[in-house]
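Undergrad: Predicted structure and sequence below. I'll ask about it afterward.
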Amino acid sequence: MPSSLPRTSLIPRPTKARIKPGHFTFDADTRLRITDGAEPAADLLRTLLAPATGLPLTPAADGPVVLALDTALTGLGNEGYGLTIGPHSLLLRARDVTGLLRGVQTIRQLLPAESLAASPQPGVRWTVPCADITDIPRLPWRGAMLDVARHFQPLSYLLRYVDLLALHKMNVFHLHLTDDQGWRMPVSAYPKLTEIGGRRRQSSIGPNGDRYDGTPHSGAYTRAELARLVDHAAARGISVMPEIEMPGHVRAALAAYPHLGNQPERTLDVWTRWGVCETTFGVHEEVFDFCRTVLEEVMDVFPSPYLHIGGDECPTTEWEQSPAARTRARIEGLRNPAALHGWFLDRIGTFLTRQGRRPVGWAETGTELPDGFTVMAWRDPAHALNAARRGHDVINSYYRATYLDYPQSADPDEPPGQPGGVVGLRDVHGHDPLPETAPPRTATHVLGTQAHLWTEYAATPARIEYLTYPRLCALADGGWSGPSTWTDFSSRMEGHTARLDVLKVNRHP
């Protein structure tokens, strides 16, 4: 492992950076001067540097490393920071503590790569170059979604996943907790959701559902584990947004509680195939009682202002065939049973809004979600702008640039991924979630972008990281810094891979 890196290899690229001659050295005598409110940043700096460096970084009134909150720095926003490094001092300033947390990650990247190691690294001089950096993110939403419904991942890996997001200045961890193939969050009023819905007897091999592995798969988090995840992420400036799917993608819930479906007498298993299942929630009042109870407990655990309720890929066949659903559509004055989809989402969205939360949903066209929803438009970049024009806040999630379950190359040795194409590193790098051609009024509604990893083809942490990196680096760079040339990005990535290697990230070459 090299003891130094090209000092321009920061990922994401700072807004303004000037590297100057000289360096500042952290050593056993380095003390921190911490202003009121900056303690979380000091704690994070100590926590992250201690394993490799062993430095105590104790507080002192005259410490040469200053972490300072200054509410007068309004131009930095909530996440921006200023970093000034001289031969004898280091000053990190921000208007908000989140900005200080982002600056801590920059300090980590300016240090030798060995500072990221999980064990002591003797013989390394812990220097950072003298520099003046002012750094403000371009987009307020820079997220990553991990699907733990199809393949459950232990809490220990979710904590690592968050750590890697924080290194790249991401700020939203979207946790996909439920789907047809599994329910991973406990709900005290409905224990069968995890007891039955958290287990499936086998899993499909490949996209067609004609071959199975014959191996049972199960897993669910405790409430305490999810609370720990939320706290861990918050300490790194990341919000955890939960996703509870409805009214489709609910086969696991219906396996646990069949009376919530359109055929209450039916017995279902947790789905063993991938793809879109035709089973949906019914539209009787007991279903809405269930949804409200579940979401109330979700809100107790996750303080995120945003709560994702899925909403897309919802076949309406069962409603069209159900006398009860057809009657409900007629009573509600809907044109047909298919219109129950928007009606269902509107009821749930209104409930969340009244609880002070912002409902989020997937959008296949950009026009099917009710007013008040934040839209994750994934089918086409034009859909994102169409939704923004209608007044929705939007996360541009174009699947050909943000879905990391697709293979990264067409190489015959590439491990299997989602069929239907390749999403290469250049594709992710080249995607601009906020095109320059967007009218200003529309642009204000484009919150940002997000990477997504559905785990049909990613059963293990090693496989997840292979699919995620280095593609997530490109998304993080564009979300924070805006568009860059391929030459600029790839040259910085060449240095950044040393950090990933010290962290033992199982990355794509």
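TA: Ah, there it is. For clarity, every value in this text was computed on a predicted model and none was experimentally measured.
Undergrad: C-alpha from now on. contacts and neighbour counts both.
TA: Noted.
Undergrad: As a check, name the ranges of all helices in the stretch 251-400 of the chain.
TA: Assignment of helices within the stretch 251-400 of the chain using DSSP state H, counting those that start in this stretch yields the ranges 251-256, 285-301, 317-321, 323-331, 340-354, 381-389, 399-402.
Undergrad: which stretch among the ones you listed comes nearest Gly209?
TA: Ranking the helices of the stretch 251-400 of the chain by their distance to Gly209 (criterion: C-alpha to C-alpha) puts helix 251-256 first, at 15.9 Å.
Undergrad: here comes the other one, which I'd like you to weigh against the first:
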Amino acid sequence: MTDLIPRPRVIEAAPGSFEFVPHAVVSGPADLAGAVRRALAVLDLRQGDEVPGGPVTPRQAPISVERDESLGPEAYAVSVTPEALRIVAGDAAGALYAGQTLRQLLPPDAFRSVPLPGARWTIPCGRIEDAPRFSWRGAHLDVSRHFMPKREVLRMIDLLAVHKLNRLHLHLADDQGWRVESRAYPLLHEIGSHRTRTTTKHFRGEAAFDGTPHGGHYTLADLAEIASYARARAVTIVPEIDVPGHASAILAAYPWLGADPSRRYEVLDRWGISQAILSPLPGTIDFLTAVFAEIVEALGHLPYFHIGGDECVLDDWAASAEIMGHRQSLGLATPADLHAWFLRRLADELAGLGSRAVVWDEAFVSGMLREDTIVMPWRGVQVGRRAAAAGHDIVATSVFPLYFDYAEAASPEEPVAIGDAITVGDVTAFRPVPGSWTAEEAGRVLGAQFQLWTERIPDGRTLDYRAWPRGCAMAHVAWSGSGEGFAGALPAHLHRLDAYGVEYRPPEGPRPWQRGGTGTRRHHPGAVPVSQVMRHLEELTHEPDSTRPSLG
């Protein structure tokens, strides 16, 4: 019971063990029993109403699940004796997490897709009580820079559920690609979803391209499927359409949305920040509202919708007489104020659709956002503290240590990364709420999530390497509030990931086939240390009126 990730609040071991019999029955409310069965699918459990021959007898049903809403959302308690297994859960998510905890108490082969011949399933007796420290425990997946097929998204959802992570932030639109069907504006996916080539160099000042087209998008039906799959695993999808900057893919399809409608754009084939920016005029608001409505309808109940707001170059706005006239008509003093007004208007439209807006921290600096807008302070804790003090809920997303596109070691054996280095230990030591914050500021922290930007993550195998086991550490911290017990539990947990088929980065370093080598995936000897990046970002956050791009 000491090898559990994340670590439960209460663990009490007792003598003996409980053995699951073939086709054991789970009795209790259908939604809770179904959640337990989903987590323990390898056991082929049944629900009481599926047993032929009438009511379930105690002999048939040593496994029971009950609802107790007083436990709170996502909370559960498990009691195990040799004779019976009893689960009490606050809701279906709590029942699912109880099942995931029981799965970890089984042998690692419980993480395979089917049971191996002769498998016996036993768990130790005892009691576990658990509830999350934070309500937002997430992962951000950028599918714009490199498109990830639907199968990879569904697999990521499964892995989030295994680790009791409950948010998948899908970065669906950026300069390098638009990734969702639009029936209202079909050129978005017909033109904006693919580029003619991709840069093979990873730093500024170098120009080399692979000459290979890249692209892909999800249909609205795909989004509906993804959302339904996620809900069944207690994961909420948070879509992101990043505006008004990072707009090359949108403007390649609909150039009239730009500050200069006569300019023509292409889907960007290189990394970094572009000057492509949508105009803040009413026609753009109407366009985006129609597209947002399509996405909200496809995803169903959608509590959160991310609208970006980061790294905007406002020069084209300042150069446009029409846009500056619009700014003056609104009584706004600067282009930065217009940037904040634009995002607030979109947040108002989303509120009408039943969704709460989420933004990156550059969108917060003018102080003009809707009060209920959630801020993700990627540039560090100081700007996060300012947002919390101003009354905004925040989700910790700081580059250090939550950007997993950084290498895990400054070693030539590592594959190419944006910089060096963020280790498992760095993540384990992270605290979403710094100890120096006031109680009111701390109460604004919803949780944390790790970021997977995919300029250097071209496929699912690389995604596994970057995400795990650092994602395990983040899950541990976001659930329990600290990294206590993680290091001791990780070796056993890696055996579970092996059985699952996760191609994680081993703690001792990459396997021979995971190394960067000497080709396009080689580790760059001049990769920027993450400490230097954080110093730079810290300097930028002292300029509260800046929406200028901060990092290329």
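TA: On my side now, so go ahead. The shown structure was predicted, so the numbers you read here are calculated from the model rather than taken from an experiment.
Undergrad: hang on, the earlier thing: out of the helices of the stretch 251-400 of structure 1, which comes closest to Thr194 of structure 1?
TA: Closest approach to Thr194 of structure 1 among these (C-alpha to C-alpha): helix 251-256, 8.2 Å.
Undergrad: outside of the closest one, which residues touch it?
TA: For helix 251-256 of structure 1, the surrounding residues in contact (C-alpha atoms under 8 Å, 6 or more residues apart in numbering) are 178-183, 192-193, 195-198, 260-261, 267-271, 277, 279-281.
Undergrad: In structure 2, point out the residues matching that helix.
TA: Counting by TM-score structural alignment, helix 251-256 of structure 1 lines up with residues 248-253 of structure 2.
Undergrad: Give me the distance from that stretch to the chain's centre.
TA: With C-alpha atoms, centre = their mean, to the nearest Å as the basis, stretch 248-253 of structure 2 stands 25 Å off its chain's centre.
Undergrad: about what we covered before: now tabulate the helices of the stretch 251-400 of structure 1 in JSON lines and tack on mean neighbour count and distance to Thr134 of structure 1.
TA: As requested, the helices of the stretch 251-400 of structure 1 are exported to JSON lines (neighbours: other C-alpha atoms under 10 Å; distance: least, C-alpha to C-alpha, whole Å):
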{"stretch": "helix 251-256", "mean neighbour count": "27", "distance to Thr134 of structure 1": "48"}
{"stretch": "helix 285-301", "mean neighbour count": "15", "distance to Thr134 of structure 1": "35"}
{"stretch": "helix 317-321", "mean neighbour count": "18", "distance to Thr134 of structure 1": "55"}
{"stretch": "helix 323-331", "mean neighbour count": "16", "distance to Thr134 of structure 1": "56"}
{"stretch": "helix 340-354", "mean neighbour count": "18", "distance to Thr134 of structure 1": "36"}
{"stretch": "helix 381-389", "mean neighbour count": "23", "distance to Thr134 of structure 1": "30"}
{"stretch": "helix 399-402", "mean neighbour count": "24", "distance to Thr134 of structure 1": "28"}
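Undergrad: Now tabulate these in JSON lines and tack on distance to Glu436 of structure 1.
TA: Shown next, in JSON lines, are the helices of the stretch 251-400 of structure 1 (distance: least, C-alpha to C-alpha, whole Å):
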{"stretch": "helix 251-256", "distance to Glu436 of structure 1": "42"}
{"stretch": "helix 285-301", "distance to Glu436 of structure 1": "37"}
{"stretch": "helix 317-321", "distance to Glu436 of structure 1": "41"}
{"stretch": "helix 323-331", "distance to Glu436 of structure 1": "43"}
{"stretch": "helix 340-354", "distance to Glu436 of structure 1": "31"}
{"stretch": "helix 381-389", "distance to Glu436 of structure 1": "12"}
{"stretch": "helix 399-402", "distance to Glu436 of structure 1": "18"}
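Undergrad: The match of helix 251-256 of structure 1 vs structure 1, mean deviation?
TA: For stretch 248-253 of structure 2, the mean deviation from structure 1 after alignment is 0.4 Å (mean C-alpha distance after the TM-score superposition for structure 1).
Undergrad: returning to what we had before: go through the helices of the stretch 251-400 of structure 1 and name the closest to Asp132 of structure 1.
TA: Of the helices of the stretch 251-400 of structure 1, nearest to Asp132 of structure 1 by C-alpha to C-alpha is helix 399-402, at 32.5 Å.
Undergrad: average distance between the closest one and structure 2?
TA: Helix 399-402 of structure 1 sits 0.7 Å off on average (mean C-alpha distance after the TM-score superposition for structure 1).
Undergrad: Show the subsequent helix or strand relative to that helix.
TA: As assigned by DSSP states H and E, the chain's next helix or strand after helix 399-402 of structure 1 is helix 425-430.
Undergrad: and for that next one, what span of structure 2 is it aligned with?
TA: Mapped onto structure 2 using TM-score structural alignment, helix 425-430 of structure 1 covers residues 424-429.
Undergrad: Trace Phe305 of structure 2 over to structure 1, please.
TA: Using TM-score structural alignment, Phe305 of structure 2 lines up with Leu307 in structure 1.
Undergrad: In space, what's closest to its match - neighbours in sequence excluded?
TA: Distances taken as C-alpha to C-alpha, 6 or more residues apart in numbering place Pro359 nearest to Leu307 of structure 1, at 5.2 Å, with adjacent residues excluded.
Undergrad: With Gly421 of structure 1 instead?
TA: Per C-alpha to C-alpha, 6+ apart, closest to Gly421 of structure 1 is Tyr406, 6.8 Å.
Undergrad: Tell me how far the one you found lies from Leu453 of structure 1.
TA: With distances taken as C-alpha to C-alpha, to the nearest Å, Tyr406 of structure 1 is found 9 Å from Leu453 of structure 1.
Undergrad: The two: which is more packed in?
TA: Legend: neighbour count by other C-alpha atoms under 10 Å for Tyr406 of structure 1 and Leu453, higher for Tyr406 (24 against 21).
Undergrad: list the contacts for that one?
TA: Going by C-alpha under 8 Å, 6+ apart, Tyr406 of structure 1 touches 417-423.
Undergrad: how do those residues look in structure 2, which are kept?
TA: Counting by both residues aligned by TM-score structural alignment, their matches' C-alpha atoms under 8 Å, these that remain in contact in structure 2 are 417-419, 421-423.
Undergrad: circling back: what about the residue nearest to Leu307 of structure 1, neighbour count?
TA: Pro359 of structure 1 has 25 neighbours, counted by other C-alpha under 10 Å.
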